[in-house]
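Visitor: Starting from these lines, generate the structure:
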Amino acid sequence: MTNPQTKYDSPWKEILQLYFQDFMLFFFPQFHAQIDWSKEPVFLDKELQQVIRDAELGKRLVDKLVKIYLLDGTESWILIHIEVQGQEEDEFSRRMYVYNYRIFDCYNRSVVSIAILGDANSDWRPHQFGYNLFGCRLDFQFPIVKLIDYRQRFEELEASSNPFATLVMAHLIGLETGDNRTQRKQRKIALIRGLYEKGFEREKVVNLFRLIDWMLTLPLELEREFWREYREYEESKDMRYVTSVERIGIEQGIEQGIKQGTKQGLIKGIALGLQLKFGDSGTNLLPEIEEIGDVDVLSAVLDAIAFVETIEQLRQVYQSNA
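Guide: All right, here's what the predicted structure looks like:
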């Protein structure tokens, strides 16, 4: 079964690694200017997990350890530890310090720890850990970015071609529409349209779509409406990214169904997959699929949606397993 924490992390991990230079330029332009980008950054995910495997983990979205090179040559390379924190945590500053010194102890290299804070409390801004006792003083400070600070800069975000401007907009929309999913659907489709209007190439549209879709989840009926509107928009632009993006949606339905592991969860995932793959004609299968009581057969149907080409082929899957 898919690890929920892994799936929660993966879109952030993917987008940060794909567009790390854009990440530094958007959030930390002063640091970006000091990095030698002619040398490829090296991501040390496995090494980071080994360093912190016995540390208490907070409610974070993702952390990354990156090896980069400096332009001025003062050090051949340094490490940047990036923490993306989703919620308030009392011990966050202490944990940042613990990770920092453990990484330093492991590599004997300068370590820059930075934090992206995604919570909704404007007053929570941890940036320092330390103490002063008997003449022994520790003062560990680290730079932070508070995503809700961008609320007053939305027009600037809309005008930016940096992928992390899109990420911040999706995050803010998610916070603002938690109690209004209809508005979330409307703003989600507007955000997707913005990807096309900015002239992004196909790969970037699909990558950013994955993140937006993950951040701005919708109830099933609104999800169907969103996909109908999306297909209409894409057809009007004569852009055929839809096959790749529909596959993402189908995979999302499969993941949701597997994660829940119940008949109801599997049926919900199948319903979403049928709508995305075959449209309204696909949902005509639901009454007979709902009669299936074996969750293993339902799982087989859910898995098959992404690969079959016709409704009849899908029907054969559950008839042969009956």
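Visitor: all contacts plus neighbour counts: C-alpha atoms, from now on.
Guide: Noted.
Visitor: Regarding Glu312, what is its secondary structure?
Guide: Assigned by DSSP: H, G, I helix; E, B strand; the rest coil, the conformation of Glu312 is helix.
Visitor: how close does it get to Ile250?
Guide: Distance of Glu312 to Ile250, given as CA to CA, to the nearest Å: 18 Å.
Visitor: Neighbour count: the two, which is higher?
Guide: The residue with more neighbours, out of Glu312 and Ile250, is Ile250; 25 against 10, by other CA atoms under 10 Å.
Visitor: doesn't that one fall inside a helix?
Guide: Yes. If the criterion is three-state DSSP, then Ile250 is within a helix.
Visitor: Enumerate every residue touching His171.
Guide: Residues in contact with His171 (CA atoms under 8 Å, 6 or more residues apart in numbering) are Gly118, Leu147, Met215.
Visitor: Could you rerun that using 10 Å?
Guide: Residues near His171 by CA atoms under 10 Å, 6 or more residues apart in numbering: Gly118, Asp119, Leu147, Ile148, Ala165, Leu211, Ile212, Met215, Leu216.
Visitor: From Ile267, how far off is the last one?
Guide: If you measure Leu216 against Ile267 using CA to CA, the figure is 21 Å.
Visitor: So which of the two has more stuff around it?
Guide: Taking neighbours as other CA under 10 Å, Leu216 and Ile267 compare with Ile267 leading, 23 against 19.
Visitor: Show the contacting residues for the more buried one.
Guide: Ile267 sits in contact with 253-254, 257, 273, 286, 289-290, 292, 295, 298-299, 301-302, where contact means CA under 10 Å, 6+ apart.
Visitor: now, which of those lie within helices?
Guide: Gly253, Ile254, Gly257, Gly273, Leu286, Ile289, Val295, Leu298, Ser299, Val301, Leu302 (DSSP state H).
Visitor: Mark which of those residues are buried, thanks.
Guide: Applying 16 or more other CA atoms under 10 Å to these, the neighbour count classes Gly253, Ile254, Gly257, Gly273, Ile289, Val295, Leu298, Ser299, Val301, Leu302 as buried.
Visitor: my read: the second one touches Leu302, true?
Guide: Right, the one you point to is Ile254. Yes. Here Ile254 reaches Leu302: they are 6.0 Å apart, a contact under CA atoms under 10 Å.
Visitor: which residues are in contact with both of the two?
Guide: Common neighbours of Ile254 and Leu302 (CA under 10 Å, 6+ apart) are Leu266, Ile267, Lys268, Gly269, Ile270, Leu272, Gly273.
Visitor: how about these in TSV, adding secondary structure and distance to Tyr99?
Guide: Formatted as TSV, these follow (DSSP: H, G, I helix; E, B strand; the rest coil; distance: CA to CA, whole Å):
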residue	secondary structure	distance to Tyr99
Leu266	helix	39
Ile267	helix	43
Lys268	helix	40
Gly269	helix	39
Ile270	helix	42
Leu272	helix	41
Gly273	helix	41
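Visitor: Now the second one, please; I'll put the structures next to each other:
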Amino acid sequence: MAHSPAPSHAPDQLDSAWKCALDQLIGECILTCFPALAAVLDLSRPFTILDSELHQPSDGTIPTSNACHADRVYQCFTRDGHAVCLHVEVQCQHDEHFAQRMFIYHSLLYARHKIPVISLAILGDGSATWRPCDFEYGFGGCELTLSFATVKLLDLKPALPALLQSGNGFALFAAAHLEIMQTKGEPFERLAAKCRLTRILCDFRWPETRLAKMLELLDRIMPLQPKLDAKYREHIRNMKGTHMLTLIQRLHHDHVRRILERTTAYSFRTGREEGREEGRAEGRVEAQRLMLIDLAQKRFGMLPAGAAARLHSARPEELQRWLERFWQANSIDELLD
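Guide: Take a look at the predicted model:
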């Protein structure tokens, strides 16, 4: 993936956001952007992520190393049960070699998997005219052409209101991508856009687990400066609606994660100073224990003596298990059960 729709994004940050979005929303992506393909593929069957690292001989004609990485590669199935390899590439800026790269990826994937390869390109740049869709060459009576399906995110703009109203998760992510292009260099406008999209997301009435994953995608694709991020989270706390508990829980989770990272880092420093590996491990366990006790008291109120005793004497694996399911529990007894 080549990109830079906004300078606030490090290359790997945008790349990671899109890969996570494709993994979570690949079915909606195909339905939204490639409806003809949706009529051919069996979207009810899971998509298996395949290794996207490919190897090729380097001849110096294009800027690439022997190992190249496609954005996402999946194995999926047609409606009549045939396995196919699906390659999705996201391109966020003009690249004169893009079509050639698509051809190289296509060839290497076919050589590896020996099944039909479907190549798709998602163009997330700001140019209305740059639309690569094929690569061809010929010499000595031999000709070869690769045509691949493309979607320009700019083209989705008119349809986004209706798509968002229908609860389309990929449309929300595409809208976020377009917003980071439109709010380039305008941090307050980006904050406002992120708040709008969060409100739309809450109106989707999704299950809490899916909602939380989509919120994480929004954070990945629309990072904010620390002070504005604090305003965003304050905005969430002030929102009213069915899913606000999930949002607030997520804010607590973020806070807990930051506390744990700081406490763990401190325990590592302390252990290193003492020269004892066991000191570092004990520090991490105690950080988890204190954090869990604090969270439990805030959520469930004063803890019964038995529950408090269990928390104080819990083994490391118990603490980890309770932390992982903390937000799913409705009472302290259910948590410790």
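Visitor: Out of the shared contacts of Ile254 and Leu302 of the first structure, grab the one that's most surrounded.
Guide: Most neighbours among those, by other CA under 10 Å: Ile270, with 30 neighbours.
Visitor: what's the spacing between that residue and Asp303 of the first structure?
Guide: Distance, Ile270 of the first structure to Asp303 of the first structure, by CA to CA: 9 Å.
Visitor: Same question for Arg184 of the first structure.
Guide: Separation of Arg184 of the first structure from Asp303 of the first structure (CA to CA): 28 Å.
Visitor: and what of Gln275 of the first structure?
Guide: Note on Gln275 of the first structure: its distance to Asp303 of the first structure, by CA to CA, is 15 Å.
Visitor: ranges for the strands of the stretch 101-250 of the first structure?
Guide: Assigned by DSSP state E, counting those that start in this stretch, the stretch 101-250 of the first structure shows strands spanning 111-117, 128-133, 136-141, 144-146.
Visitor: looking at the ones you listed, which is closest to Thr243 of the first structure?
Guide: For Thr243 of the first structure, the closest of these is strand 111-117, at 33.2 Å, according to CA to CA.
Visitor: compared with the second structure, how much does the closest one deviate?
Guide: Here the mean offset of strand 111-117 of the first structure against the second structure after fitting is 0.7 Å, by mean CA distance after the TM-score superposition for the first structure.
Visitor: and that strand, which stretch of the second structure?
Guide: The aligned range for strand 111-117 of the first structure in the second structure is 117-123, by TM-score structural alignment.
Visitor: Beyond the host helix or strand of Arg289 of the second structure, next helix or strand please.
Guide: Following DSSP states H and E, the helix or strand that holds Arg289 of the second structure is helix 277-300. Counting by DSSP H and E, the next helix or strand C-terminal to helix 277-300 of the second structure is helix 305-313.
Visitor: For that following helix, grab the matching residue range in the first structure.
Guide: Under TM-score structural alignment, helix 305-313 of the second structure corresponds to no residues of the first structure.
Visitor: So Ala176 of the second structure is in contact with Ala193, correct?
Guide: Yes. Counting by CA under 10 Å, Ala193 is a contact partner of Ala176 of the second structure at 8.0 Å.
Visitor: list the residues that contact both of the two?
Guide: Common neighbours of Ala176 of the second structure and Ala193, using CA under 10 Å, 6+ apart, are Gln182, Met222.
Visitor: check contacts around the closest residue to Thr246 of the second structure other than its chain neighbours.
Guide: Excluding the flanking residues, the one nearest Thr246 of the second structure by CA to CA, 6 or more residues apart in numbering is Glu208, at 6.3 Å. Glu208 of the second structure is in contact with Cys202, Met214, His243, Leu245, Thr246, Leu247, Gln328, counting by CA under 10 Å, 6+ apart.
Visitor: Look up how far Ala17 of the second structure lies from the second one.
Guide: If I follow you right, that is Met214 of the second structure. Distance, Met214 of the second structure to Ala17 of the second structure, by CA to CA: 11 Å.
Visitor: between the two, which one's more packed in?
Guide: Using other CA under 10 Å as the criterion, Met214 of the second structure and Ala17 rank with Met214 on top: 23 against 19.
Visitor: Translate that one into the numbering of the first structure.
Guide: Using TM-score structural alignment, Met214 of the second structure sits opposite Leu208 in the first structure.
Visitor: and its match, how far is that from Val245 of the first structure?
Guide: 10 Å.
Visitor: ok, back up a step: of the strands of the stretch 101-250 of the first structure, which stretch is the most buried?
Guide: Among the strands of the stretch 101-250 of the first structure, strand 111-117 has the highest mean neighbour count (mean count of other CA atoms under 10 Å), at a mean of 21.
Visitor: Which parts of the stretch 51-200 of the second structure are helices?
Guide: Listed in chain order, the helices of the stretch 51-200 of the second structure (DSSP state H, counting those that start in this stretch) span 98-113, 153-156, 160-165, 169-182, 187-202.
Visitor: For those helices, please prepare CSV with the additional fields distance to Glu136 of the second structure.
Guide: Formatted as CSV, these follow (distance: least, CA to CA, whole Å):
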stretch, distance to Glu136 of the second structure
helix 98-113, 8
helix 153-156, 25
helix 160-165, 34
helix 169-182, 30
helix 187-202, 41
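Visitor: Return the most buried member of the ones you listed.
Guide: Highest mean neighbour count among the helices of the stretch 51-200 of the second structure (mean count of other CA under 10 Å): helix 169-182, a mean of 22.
Visitor: give me the stretch of the first structure that that one matches.
Guide: Here helix 169-182 of the second structure aligns to the first structure at residues 163-176, judged by TM-score structural alignment.
Visitor: I'd say Met244 of the second structure and Ile236 touch.
Guide: Yes. Under the criterion of CA under 10 Å, Met244 of the second structure makes contact with Ile236 at 7.6 Å.
Visitor: ok, now which ones touch Gly269 of the first structure?
Guide: Contact analysis of Gly269 of the first structure by CA under 10 Å, 6+ apart lists 220, 250-258, 260, 263, 298-299, 301-303.
Visitor: which residue in the second structure lines up with Leu195 of the first structure?
Guide: Checking TM-score structural alignment: Leu195 of the first structure goes with Leu201.
Visitor: of all the shared contacts of Ile254 and Leu302 of the first structure, which comes closest to Phe92 of the first structure?
Guide: When these are ranked by distance to Phe92 of the first structure (CA to CA), Gly269 comes first, at 36.1 Å.
Visitor: Which residue is the nearest non-sequential neighbour of that closest one?
Guide: Gly253 (4.3 Å).
Visitor: wait, what's in contact with that neighbour?
Guide: Gly253 of the first structure neighbours (CA under 10 Å, 6+ apart): 220, 247, 259, 265-274, 276, 302-303, 305.
Visitor: I am finished for the moment; much appreciated.
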